[in-house]
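Undergrad: coordinates only, sequence not included:
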């Protein structure tokens, strides 16, 4: 299989031109019509770096002024990608009281391509440009404000932790509805897992985590509940998920398939790991012959993995080499597993927005699972976090050859080293 390099975008954003609406030196239009849009200029988003396929961390932001140099509010600015792929998340919006309009730009992913975006008001326009360079293995890439971090990897494995952050920036208001509790120590936990996997393989998983407290942002919800109409929170949501989207795309490009784990913490009474495959407790209570039916396979976050020749959903989620079974063999009770097929009537988390988006139920070839970790015995002390990390790393080393037909190892030339 051909291995592809992991592109990063080095943004060389600059004002390429401000174009007027007239060949004359004065403002266009009748002289007595009041304020006329005359100058559109870039005010934010220059000289930045960002990963290909992810959100530009600042801007692109423009400011609109009239013929007298006064800012103009409530005028519609359009943002359009002109070259290189990518998407303007907010294609049009009105200028604010400062005359500013700020969109969000998801950059294209084609290595070597020129990236251009144009902001326009009528016949006024300003352009931003980006170029593609290569990444450094293991380097940490942070979003604006450090609200999300991404460690680039070279394994067919993506790990995320959405609820362990503690930042409480005043620029983001508190969320007024939905769950706001923090999953304590899950950022520390995911970094322990990263290190344990590296110690065993000499390679890194892709790791993404949110540093924002959940009262500010919930990345494991769709954007309406997650950010609740706050623009800074919405930007942080997009930054987090485009990091994860990009990591998954890179895994597919290098390996053809892979695995995704969304790491959480639960407060349920029973001290065990809860593995969520987007299947309810009622579904997990079904007999094997029913659970293996296409209806349940296609509704699971491991749809692609369970659809491989010779594979079954039951074997993947509660067979002798299922992830839950492998974790139990290493001293961590888990459901579902070979010994615990279903949680029955006990509280159980079966997966959320991230498992839907980044697993294989709806798209792609990266299958996934949400792992909810109990606090006592797993997340509570540094010693227990280390023990969990080592157990999960060892379980994954056993899991990959059985279910993916490959070792958990790096792709040759998958990413540039320092």
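TA: Thanks, I have it. What you see is a predicted model; the values in this text were computed from it and never measured. Residues are numbered from 1 along each chain as shown.

Undergrad: contacts and neighbour counts: CA atoms only from here.
TA: OK.

Undergrad: In this protein, spot the helix with the most residues.
TA: Taking DSSP state H as the criterion, the chain has its longest helix at helix 231-255.

Undergrad: and after that one, which helix or strand comes next?
TA: Going down the chain from helix 231-255, the next helix or strand is strand 258-265, by DSSP states H and E.

Undergrad: helices and strands around that following strand, which ones?
TA: strand 157-161, helix 186-201, helix 231-255, helix 353-358, strand 366-373 (3 or more C-alpha pairs under 8 Å, 6 or more residues apart in numbering; DSSP states H and E).

Undergrad: Now do the last one: which elements does it pack against?
TA: Right, strand 366-373. helix 231-255, strand 258-265, strand 273-276, helix 303-306, helix 353-358.

Undergrad: Out of these, which gets nearest to residue 49?
TA: When these are compared by C-alpha to C-alpha, helix 231-255 sits nearest residue 49, at 13.3 Å.

Undergrad: Name the residues of that closest one that come out as buried.
TA: 232-255 (16 or more other C-alpha atoms under 10 Å).

Undergrad: So what would you say the end-to-end distance of stretch 284-298 is?
TA: Start and end residues of stretch 284-298 are separated by 14 Å (C-alpha to C-alpha, to the nearest Å).

Undergrad: cool, stretch 274-283 as well?
TA: 15 Å.

Undergrad: Put this next to the previous one:
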């Protein structure tokens, strides 16, 4: 989280009544977020001093939306899914028929089309289907020509192999959003958390992984945050510590609560969990990812209007921020998990959520956890083993894995210059 000018941000858990804010351990650093590469750089600058370095909560505002209640227990496991059918013949723009509809259904399942887009031309290979197929081909390292041919057929079959047939619905989450929720500071949602941190990025990634079953089992909330930070920092394996998950796997941790999330860290963390990081912009792209069961880590900022929407306490201050958007609810709202909120996840309309994206004109900007909807499987194993040894062998393996991933595409938008604030609980 970030502090603008002399304005400060403070948060607390429900058991504390007094909060203070500092701009770091020295009080003399300010951060600026690059407008081109999203890299956070620290620069020497006066920190907040005197009365302006403390803040208090306003009285909790009236709830503007419902709190989410835990869902009922999940149904019994479904029988093993049948293979997803794919078209057998070659297809191109201008074709029509049942084979095209099969292709469209497969692209919906993988998050490249929405049901609404298909409804405008079911069975018609038009520009939207062509564009979606080009995106799929590019993501799989194929020539993005937009034609359905043997190489694309094989890649599509492999991509669908782990997907459950659920009658057009995405796979159910591994746990409720309430159970997955984590604050970036000490609270009922993170009892072992730090008094203050800049953990909005790691906490958001940890919630997304836990929600979809890609978090090693048996970790405390704070261990989940530290594991997410380790995944986000693959080239710092020599600094990792380890714990053993309840399934016996060794899990790397990186306890750096006051370090910023910048550069490619979000993308690295998603990839470190065995998933694909896909940068997206706009509501249509966001809805496609959520429809496919893929949570996203959203880039935005908090302000008075944003904080006023939450049913329980949020801190003061205008700050750049990251949070998790886990899914859409049955009535079409967005399931938002903001690690600064003391009251857990909330459901928001598009208009309400657009307030968070004020730096980008109300349009979403995010990194999606593509492939998260497939369940834990190899993803949790990859995440647990990514830093199993802190030696040079692991660092080498991580570098080799990173080399196989397409280069990160910098976010093409400009964020305002902001400082860095750390939320602390007074003793």
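TA: Yes, it's here. Keep in mind the model is a prediction, meaning the values are calculated, not measured.

Undergrad: Give me the TM-score for this pair.
TA: Overlay of the two chains. TM-score (TM-score structural alignment, normalised by the length of the first structure): 0.25; 179 aligned residues with a C-alpha RMSD of 7.2 Å.

Undergrad: For residue 326 of the first structure, find the nearest of the helices and strands packed on strand 366-373 of the first structure.
TA: Using C-alpha to C-alpha, these put strand 273-276 closest to residue 326 of the first structure, at 12.0 Å.

Undergrad: just checking, what packs against that closest one?
TA: strand 334-335, strand 366-373.

Undergrad: Tell me which of these lies nearest to residue 116 of the first structure.
TA: strand 366-373 (30.3 Å).

Undergrad: Could you pull out the buried residues of the closest one?
TA: Result for strand 366-373 of the first structure [16+ other C-alpha under 10 Å]: buried residues 366, 367, 368, 369, 370, 371, 372, 373.

Undergrad: Test my guess that the fourth one contacts residue 354.
TA: No - counting by C-alpha atoms under 8 Å, no contact exists between residue 369 of the first structure and residue 354, whose distance comes to 9.5 Å.

Undergrad: Show me the common contact partners of the two, please.
TA: The contact sets of residue 369 of the first structure and residue 354 overlap at residue 262 (C-alpha atoms under 8 Å, 6 or more residues apart in numbering).

Undergrad: State the distance from residue 305 of the first structure to residue 276 of the first structure.
TA: Residue 305 of the first structure is 15 Å from residue 276 of the first structure, by C-alpha to C-alpha.

Undergrad: same thing with residue 328 of the first structure?
TA: Residue 328 of the first structure is 16 Å from residue 276 of the first structure, by C-alpha to C-alpha.

Undergrad: Take the helices and strands packed on strand 258-265 of the first structure and write them to TSV, including distance to residue 119 of the first structure.
TA: As requested, those are exported to TSV (distance: least, C-alpha to C-alpha, whole Å):
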stretch	distance to residue 119 of the first structure
strand 157-161	34
helix 186-201	38
helix 231-255	18
helix 353-358	30
strand 366-373	36
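
Undergrad: Could you count how many residues lie near residue 154 of the second structure?
TA: 11 (other C-alpha atoms under 10 Å).

Undergrad: would it count as being in a helix?
TA: Yes - counting by DSSP: H, G, I helix; E, B strand; the rest coil, residue 154 of the second structure falls inside a helix.

Undergrad: ok, now which ones touch it?
TA: With contacts defined as C-alpha under 8 Å, 6+ apart, residue 154 of the second structure has no neighbours.

Undergrad: is it true that residue 205 of the second structure touches residue 226?
TA: No - between residue 205 of the second structure and residue 226 there is no contact under C-alpha under 8 Å: 10.5 Å.

Undergrad: Who has more neighbours out of these two?
TA: Taking other C-alpha under 10 Å, residue 205 of the second structure and residue 226 do not tie; residue 205 has more neighbours (31 against 25).

Undergrad: In which helix or strand does that one reside?
TA: Going by DSSP H and E, residue 205 of the second structure is in helix 200-211.

Undergrad: What residues of that helix count as buried?
TA: If you call a residue buried by 16+ other C-alpha under 10 Å, then helix 200-211 of the second structure has these buried ones: 200, 201, 202, 203, 204, 205, 206, 207, 208, 209, 210, 211.

Undergrad: Same list (these) but as TSV, adding distance to residue 284 of the second structure.
TA: Formatted as TSV, those follow (distance: C-alpha to C-alpha, whole Å):
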residue	distance to residue 284 of the second structure
200	25
201	23
202	26
203	25
204	22
205	22
206	25
207	23
208	20
209	23
210	25
211	22
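
Undergrad: Widest-spaced pair of the residues you listed?
TA: Across those (C-alpha to C-alpha), the longest gap, 16.4 Å, separates 200 and 211.

Undergrad: Would you check that residue 22 of the second structure makes contact with residue 424?
TA: Yes - if you go by C-alpha under 8 Å, residue 22 of the second structure and residue 424 touch, sitting 7.1 Å apart.

Undergrad: intersection of neighbour lists for those two?
TA: If you check residue 22 of the second structure and residue 424 against C-alpha under 8 Å, 6+ apart, no residue is contacted by both.

Undergrad: Show me what the helix or strand encompassing residue 179 of the second structure is packed up against.
TA: Following DSSP H and E, one finds residue 179 of the second structure within helix 177-180. If you count contacts as 3+ C-alpha pairs under 8 Å, 6+ apart, helix 177-180 of the second structure packs onto helix 200-211.

Undergrad: heading toward the C-terminus, what's the first helix or strand past the helix it packs on?
TA: helix 221-232.

Undergrad: got TSV for the helices and strands packed on strand 366-373 of the first structure, with distance to residue 61 of the first structure too?
TA: Converted to TSV, these look like this (distance: least, C-alpha to C-alpha, whole Å):
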stretch	distance to residue 61 of the first structure
helix 231-255	13
strand 258-265	33
strand 273-276	40
helix 303-306	41
helix 353-358	29
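
Undergrad: how about these, which one is nearest residue 66 of the first structure?
TA: helix 231-255 (26.0 Å).

Undergrad: before we move on, back to that, have a look at residue 328 and residue 276 of the first structure and say which one is more surrounded.
TA: residue 276 (26 against 21).
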